[in-house]
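1. I'll drop the sequence and a predicted model, then ask my questions.
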Amino acid sequence: MKILLSLLLALAPCFVCMAQTNHMQWNTAIEAFESSDRADPPPQNAVLFIGSSSIEHWKSVAADFPEVKVINRGFGGSELGDSTYFADRIVKPYHPRAIVLYAGDNDLYNGHTPQQVRDAFSAFVSKVRSFDPGVTIAFVSIKPSMARKMLLPKIKQANELVREYASTQKNVAYIDVFTPMLGADGQPQPKWFIEDGLHMNRTGYALWIGLLKPWVDTHGR
């Protein structure tokens, strides 16, 4: 029994990760995107913003980057692997000029390792490049939220691994929002977030706009 218990405890993180690979839980959200695309076809050669709730909640993203065409395909709660899984449906049809990706936050929260976050981003790049070889991609670093302060060491490690990976790839950028969002004490700051301490307020998005705008304007036109 002791041996069995030890094995179950050792495998517990794996079971958590396996539970999160149910990509079809997001199918309703993807179908809503497809329905919207049929009713009002999005622009080709736009900048595609994709990923989890930080993208989904960014309702003003098109107005915030007026110099370029923008498509928002964020779906809250998703992991990096979900964007890869649905890329044939919410990336490929748009033939985007550039992609801004924010995800990985939920991966770590759901028990994935920093190395798995890096590998999941690499898989996204490979998937997208399989049908759009020349598209440029920016990974927005995982933010230091108040609600997930306990994950700060893993967030730092995941961000560094992604940054290192991006530096070895052509037309793949790492955009650091993590460092500017920390306080002088190196800790997450409440001023960027709404009451839940996880999702950003307008001040947080204003910071992101300033950090992303040079890359978006350069690669989106």
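-> Thanks, I have it. Numbers count the residues shown, from 1 in each chain.
2. make it CA atoms for all contacts and neighbour counts henceforth
-> Fine.
3. what's around residue 73, how many residues?
-> Number of residues near residue 73 (other Cα atoms under 10 Å) recorded here: 20.
4. Just the residues contacting the helix or strand hosting it, thanks.
-> Element membership for residue 73 (DSSP states H and E) is strand 70-74. Strand 70-74 has contacts (Cα atoms under 8 Å, 6 or more residues apart in numbering) with 33, 42-43, 46-57, 61-62, 90.
5. now do stretch 3-23
-> With contacts defined as Cα under 8 Å, 6+ apart, stretch 3-23 is touched by 81, 82, 85, 110, 111, 112.
6. cool, and stretch 115-131?
-> For stretch 115-131, the surrounding residues in contact (Cα under 8 Å, 6+ apart) are 80-81, 83-84, 87, 91-92, 104, 107-108, 135, 137, 158, 161-162, 165.
7. buried residues in it?
-> Buried positions in stretch 115-131, judged by neighbour count with 16 or more other Cα atoms under 10 Å: 116, 117, 118, 119, 120, 121, 122, 123, 124, 125, 127, 128.
8. what's the spacing between the helix or strand containing the fifth one and its chain's center?
-> With elements taken from DSSP H and E, the one containing residue 120 is helix 114-131. Between the mean C-alpha point of helix 114-131 and the mean C-alpha point of its chain there is a distance of 11 Å (Cα atoms, centre = their mean, to the nearest Å).
9. Use this one as the comparison:
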Amino acid sequence: MNFPRAVLSILRLHQALTTLHPLPPRPSRFSLPLQLALAGALGIGSLATAQAETPAASLAAPTVQLAVAAPASPAVALPPVARQLAAVDPRWSSSFEAFAAADLKQAPQPGGVVFVGSSSIRLWNDLETSFAEQPVVIKRGFGGSQLLDCVKLVDRLVLPYKPRMVVVYAGENDLSEGATPRDVLERFTAFVRAVKADLPESRIAFVSIKPSPSRAGMLAAVRETNELIKAYSVTEPSLDFIDVFSSMLGADGQPRPELFLGDRLHLNAEGYALWQRIIALHLKG
């Protein structure tokens, strides 16, 4: 059997290379008798011996081995990422510093009542003592805030205290800043979901938005918002709607000015006394 000199040279080069850098065994395209005959005809005795000892070796020209990345390992199931505490707006930094200092001095016992919301909660000076029948009352109001802010900061305002009940007064500032009644409803439902995700047994009570004389132009939006949230609260057994709005209107259907400070926006002592009587009825049990 005659082979071109170039073929013989290639095969001898292959023999030398595989001697120095053996390739991993791979199935041959030739039967063993044909491999031995071919090796003998070429006069490559050592190759013939190697083929006899390792039938799987191939006489085919060496192939280029490409570096292929190993398959990626299955994704490791990571534990749920803890919610990151929302950054506090600089307007309320002093309030939240005071909350932290109070908690550090004496951490409230779980199972209490937490009041959250805007300045109507913050300015209620005797709130903690106004509900003496409650073993634990925690005030977490921050002035100028919206219900949207209560949603963002629920991890700071509510969850650490593990309350049995959360009382919310917020939404008035949302309307004042351009939110619609339905926006406020959606923000309240988001607040409820955020609380219930961690504290499914806690009750949540929404204090109706008050009829502030200085915001008389919002009265229709306030009424609509209150009705939307009241209707939503009926659908959830763990929700409560506390109506202070109706009692704050006079016989003429207008806000009672004697319940407010001179700014016609914030409550005076008589206004808070009215709130206390109404809210206390909803904290029993």
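-> Arrived safely, thanks for sending. Values in this document were obtained by computation on a predicted structure and should not be read as measured data.
10. Need the TM-score between these chains.
-> After superposition, the two chains reach a TM-score of 0.86 (TM-score structural alignment, normalised by the length of the first structure), with 197 aligned residues with a Cα RMSD of 1.3 Å.
11. a markdown table for the contacts of stretch 3-23 of the first structure, including neighbour count, secondary structure and distance to residue 200 of the first structure?
-> Below are the contacts of stretch 3-23 of the first structure laid out as a markdown table (neighbours: other Cα atoms under 10 Å; DSSP: H, G, I helix; E, B strand; the rest coil; distance: Cα to Cα, whole Å):
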| residue | neighbour count | secondary structure | distance to residue 200 of the first structure |
| --- | --- | --- | --- |
| 81 | 23 | helix | 23 |
| 82 | 23 | helix | 22 |
| 85 | 16 | helix | 26 |
| 110 | 16 | coil | 20 |
| 111 | 17 | coil | 23 |
| 112 | 21 | coil | 23 |
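12. Residue 32 of the second structure: neighbouring residues, count only.
-> Neighbour number of residue 32 of the second structure under other Cα under 10 Å is 17.
13. Let me know the distance separating it from residue 19 of the second structure.
-> Counting by Cα to Cα, to the nearest Å, the separation of residue 32 of the second structure from residue 19 of the second structure is 20 Å.
14. go on, residue 218 of the second structure?
-> From residue 218 of the second structure to residue 19 of the second structure the distance is 92 Å (Cα to Cα).
15. Just want to know which of those two has more residues nearby.
-> Using other Cα under 10 Å as the criterion, residue 218 of the second structure and residue 19 rank with residue 218 on top: 15 against 11.
16. picking up where we left off before, compare the contacts of stretch 115-131 of the first structure and tell me which is most surrounded.
-> residue 104 (31 neighbours).
17. Name the nearest residue to the aligned partner of that one in the second structure, ignoring sequence neighbours.
-> Here residue 104 of the first structure is matched to residue 171 in the second structure, going by TM-score structural alignment. In space, and not counting its chain neighbours, residue 171 of the second structure is closest to residue 147: 5.1 Å by Cα to Cα, 6 or more residues apart in numbering.
18. so where do the helices sit in the stretch 101-250 of the second structure?
-> 119-122, 127-130, 147-152, 154-157, 172-176, 181-198, 219-234 (DSSP state H, counting those that start in this stretch).
19. about what we covered before: got a PyMOL select line for the buried ones in the contacts of strand 70-74 of the first structure?
-> Here is the PyMOL command that selects only those of the contacts of strand 70-74 of the first structure that count as buried (16+ other Cα under 10 Å):
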select buried, resi 33+42+46+47+48+49+50+51+52+53+54+55+56+57+61+62+90
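20. List the residues that contact residue 27 of the first structure.
-> Counting by Cα under 8 Å, 6+ apart, residue 27 of the first structure has no contacts.
21. Dump the helices of the stretch 101-250 of the second structure to CSV, plus distance to residue 163 of the second structure.
-> As requested, those are exported to CSV (distance: least, Cα to Cα, whole Å):
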stretch, distance to residue 163 of the second structure
helix 119-122, 17
helix 127-130, 15
helix 147-152, 16
helix 154-157, 11
helix 172-176, 24
helix 181-198, 10
helix 219-234, 19
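22. Residue 245 of the second structure: which of the ones you listed is closest?
-> The closest of the helices of the stretch 101-250 of the second structure to residue 245 of the second structure is helix 219-234. By Cα to Cα, the value is 8.5 Å.
23. quick one: that closest one aligns where in the first structure?
-> Alignment of helix 219-234 of the second structure against the first structure: residues 152-167, by TM-score structural alignment.
24. how much does that stretch stray from the second structure?
-> Its aligned residues in the second structure lie a mean 0.5 Å from stretch 152-167 of the first structure after superposition (mean Cα distance after the TM-score superposition for the first structure).
25. Strands of the stretch 1-150 of the second structure, start to end?
-> 113-117, 137-141 (DSSP state E, counting those that start in this stretch).
26. got the buried residues for stretch 190-197 of the first structure?
-> Applying a neighbour-count criterion of 16+ other Cα under 10 Å, one finds 190, 192, 193, 197 buried in stretch 190-197 of the first structure.
27. what does the second one align to in the second structure?
-> The pairwise alignment with the second structure assigns residue 192 of the first structure to residue 259, based on TM-score structural alignment.
28. what about the closest residue to that match other than its chain neighbours, how many residues close to it?
-> Leaving aside its sequence neighbours, residue 259 of the second structure sits nearest to residue 271 (Cα to Cα, 6+ apart; 4.3 Å). The number of residues packed near residue 271 of the second structure is 18, by other Cα under 10 Å.
29. do the same with the one 3 residues further on
-> Residues lying near residue 274 of the second structure (other Cα under 10 Å) number 15.
30. Sticking with the aligned partner of it in the first structure, tell me its helix or strand.
-> Using TM-score structural alignment, the partner of residue 274 of the second structure in the first structure is residue 207. In this structure, residue 207 of the first structure is located in helix 202-219 according to DSSP H and E.
31. list the buried ones in that helix?
-> For helix 202-219 of the first structure, burial by neighbour count (16+ other Cα under 10 Å) applies to 204, 205, 208, 211, 212, 216, 219.
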